[in-house]
Structure formats: structure tokens, C-alpha cells
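[1] Attaching a predicted model along with its sequence, questions to come.
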Amino acid sequence: MAFPKVGNLAPAFTLVNQNGEKVSLKDFKGKKTVVLYFYPKALTPGCITQACGIRDTKKDFDKLDAVVLGVSPDPVKKLQSFIEKKELNFDLLSDEEKTVAEKYGVWGLKKFMGREFMGILRTTFIIGKDGRLKHVMDKVKTKTHHDDVLEILKTL
């Protein structure tokens, strides 16, 4: 499955966050740039590094009028635990059915330590205030993800 095309409207979605509250892409249209990042699994080393980088630079995202939403197939309870244990200051969304991951083309074949399996391909989408896809990052480095996204936001 391919990623949505830059310039097109981003695929609409409504998911529940760590508090069980519904969050929709349309909630931000005309108000905020949305940084939608997909990560494989809460409370795993790479995902912790990535999330903590965003947590520590949230003020920079706020200055650029951007909201960050993390999406994984984890259940709400696990997202709550991730938020609490790592003191995250942004919403994590539960996509247990992987419907949003499939819409965005990030549910696919992965290879790790010689075995193949289906999983989330770590990918970030930047969606403009107009609801259109502005940028796709498919080569995400967990340690520098936050800085890489901020640099892209500054050029948009």
C-alpha cells in the first residue's frame, strides 16, 4: 500500500486518545498544523526515545502552531501507561483495528532479526491547516525525529 500523495487532502480519521476521548483530524482544520506520527509499540525503546524527544520540544511545536498526535495499535490502557510513565504532554491515539494505519499506508511487511511480519512502518505525516498533506517522512530516526520534524515545519 502506498502513502497518501503530498498535496492531496489527508485521509480523515477519528480515534480515541489515552483518555478514551475521540480525536478527529477535522478538529484541527483551519487551526493547527498536524504532525501525525505512527509508531509500532508503546513503551519500547525506540518509541520511548521518539516520544520523549517530542515531549521535550513541545514548546517549539507550539511556537510553530503545530499539534503532535502519536498513533499506534496499542489499546487505550497501554497509551495511558505510556503517558504516565514518560510524562508525555501530547495525545496518543489508539488504532487497534489498524484502519487509520492502512489508510495512511503504514501497515506493512517489516523485517527484524531475520524474520518478516506485519507491523507499523514508523512514518510521520505533516498535515497543513487546510487539511492537505504537506510532507511525508518515511525514513524516521527515533533520536532526531523531533528536530527533523521541527526543521521541516519551519520550511513549510
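    Yep, that arrived.
[2] Every contact and neighbour count from this point should use C-alpha atoms.
    Will do.
[3] what helix or strand does the residue nearest in space to the middle of the chain sit in?
    Nearest residue to the geometric centre of the chain (Cα atoms, centre = their mean): Tyr37, 1.6 Å. Taking DSSP states H and E as the definition, Tyr37 sits inside strand 33-38.
[4] re earlier: the residue nearest to the centre of the chain and Leu69 touch, don't they?
    Yes: Tyr37 is within contact range of Leu69, at 6.3 Å (criterion: Cα atoms under 8 Å).
[5] What segments of this structure are helices?
    45-56, 58-63, 76-86, 99-103, 145-155 (DSSP state H).
[6] so which of those helices comes closest to Lys129?
    Among those, helix 145-155 comes nearest to Lys129, with 12.1 Å by Cα to Cα.
[7] try this one next to it:
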Amino acid sequence: MAIEVGTKAPDFELKNQHGELVTLSQFRGEKAVVLLFYPFAFTGVCTGELCALRDELPKFVNDDVQLLAVSNDSPFSLRVFAEQEGLEYPMLSDFWPHGEASRAYGVFDEEKGCAVRGTFVIDKEGVVRWSVVNGLPDARDLNEYVKALDAL
């Protein structure tokens, strides 16, 4: 069960596609965060969603907002994926301990061994203000993220 709107977002420390550590708390007080969990790099629906974000990037990475995309892939896979698709925002690896951050947000599918499609809009104080969780085959609507950010 995904964490609820109004709760404090669990902090995490994950490596990005360049091997650098990224924490949720480093944005506290400075930027709202769109935290997007997706199953795996190089898959159809995931690639479509992440490229759509790339194409609308100024809405999701600016002075007030930071997009963080999290999958259970290794940082090495994420680096190749990001380079191949021109994804310049942080691609975070929840590979080891496998699914730890995904579990903290309640979006890890134990049977499949990966995150489902969960998105959380977190305000500058670190509180979840909006979320959506879709099943593995169901893409999300980016316009909903924009509306949630506008409401902050």
C-alpha cells in the first residue's frame, strides 16, 4: 500500500546514473520534488513516460522543482539508458538493497521484483502532497503532475 498524502516522505540515499549519491532530504527547504518510480529501463511504457518527461523538462526541473526517477535497475544500466534516450535528470538506482526505497513508499511488487508506477509530489517541507499509483502496464498522465505542482 502506497504511503498516504499528508505524510512525511521517507528519505533515501540512492546512486544516480553517474554513481553520485542523491538524497531526498538534500532538496528540503529548496525545491518540491516529483518522485517517480518506474519498473525498468529499456521497456516500452517506461521509456515512453520518461521521454515524455524529457520533452517537458522545464516543467519538472527548474528553480522550484526537481524530478527524481527511480527504478530497480543498476546505476550502470541507468547510465546507458539515460545516454541512449537523452535523459538528463537524475535516474536513481534502487538496486541494492534491492527495492529498499520502493518498499518505503509502498510501491514495490514483491512478486515481480520491481517498483510499480508510483508518483509522489513532495513539497519543500518534505510532505507528500499528491500521489498516483498505476499498475505495471498503465502509463501515467504527466498533466496531472503539473496540476499537482501548480497547487503547491
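    Perfect, thanks for sending it. Here the structure is a predicted model, which is why all the values come from computation and not from measurement.
[8] Got a TM-score for the two of them?
    The TM-score (TM-score structural alignment, normalised by the length of the second structure) is 0.90; 148 aligned residues with a Cα RMSD of 1.7 Å.
[9] Including distance to Leu15 of the first structure, could the helices of the first structure go into a markdown table?
    Listed next are the helices of the first structure as a markdown table, based on distance: least, Cα to Cα, whole Å:
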| stretch | distance to Leu15 of the first structure |
| --- | --- |
| helix 45-56 | 19 |
| helix 58-63 | 22 |
| helix 76-86 | 10 |
| helix 99-103 | 8 |
| helix 145-155 | 23 |
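[10] could you dump those to TSV with mean neighbour count and distance to Met137 of the first structure?
    Output for these, formatted as TSV (neighbours: other Cα atoms under 10 Å; distance: least, Cα to Cα, whole Å):
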stretch	mean neighbour count	distance to Met137 of the first structure
helix 45-56	18	14
helix 58-63	14	17
helix 76-86	17	23
helix 99-103	18	15
helix 145-155	15	8
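[11] Can you say which of those helices is nearest to Asn8 of the first structure?
    Asn8 of the first structure lies closest, by Cα to Cα, to one member of the helices of the first structure: helix 99-103, at 13.2 Å.
[12] That closest one corresponds to what range in the second structure?
    Counting by TM-score structural alignment, helix 99-103 of the first structure falls onto residues 100-104 of the second structure.
[13] Run through the residues that contact the residue nearest to the centre of the first structure.
    Val68, Leu69, Gly70, Val71, Arg122, Thr123, Thr124, Phe125 (Cα atoms under 8 Å, 6 or more residues apart in numbering).
[14] go on, Ala139 of the second structure?
    For Ala139 of the second structure, the contacting residues are Val45, Cys46, Glu49, Arg117, by Cα under 8 Å, 6+ apart.
[15] Could you report the distance from it to Glu111 of the second structure?
    Taking Cα to Cα, to the nearest Å as the measure, Ala139 of the second structure falls 20 Å from Glu111 of the second structure.
[16] circling back to that earlier point, of the contacts of Tyr37 of the first structure, which stay in contact in the second structure?
    Of those, the ones still in contact in the second structure (both residues aligned by TM-score structural alignment, their matches' Cα atoms under 8 Å) are Val68, Leu69, Gly70, Val71, Arg122, Thr123, Thr124, Phe125.
[17] Report the contact partners of the first one.
    Shown here is Val68 of the first structure, whose contacts under the criterion Cα under 8 Å, 6+ apart are Val34, Val35, Leu36, Tyr37, Phe61, Phe90, Asp91.
[18] next one: the last one
    If a contact means Cα under 8 Å, 6+ apart, then Phe125 of the first structure has Val34, Val35, Leu36, Tyr37, Leu133, Lys134, His135, Val136, Met137 as its contacts.
[19] Pick out whichever of the contacts of Val68 of the first structure sits closest to Thr155 of the first structure.
    Using Cα to Cα, Phe61 comes nearest to Thr155 of the first structure of the contacts of Val68 of the first structure, at 13.4 Å.
[20] Aligned to that closest one, what sits in the second structure?
    Mapped onto the second structure by TM-score structural alignment, Phe61 of the first structure lines up with Phe60.
[21] among the kept ones among the contacts of Tyr37 of the first structure, who's most crowded?
    Within those, neighbour counts (other Cα atoms under 10 Å) peak at Val71, which reaches 29 neighbours.
[22] Thr49 of the first structure and Phe61 of the first structure: what is the separation?
    Thr49 of the first structure is 17 Å from Phe61 of the first structure, where distance means Cα to Cα.
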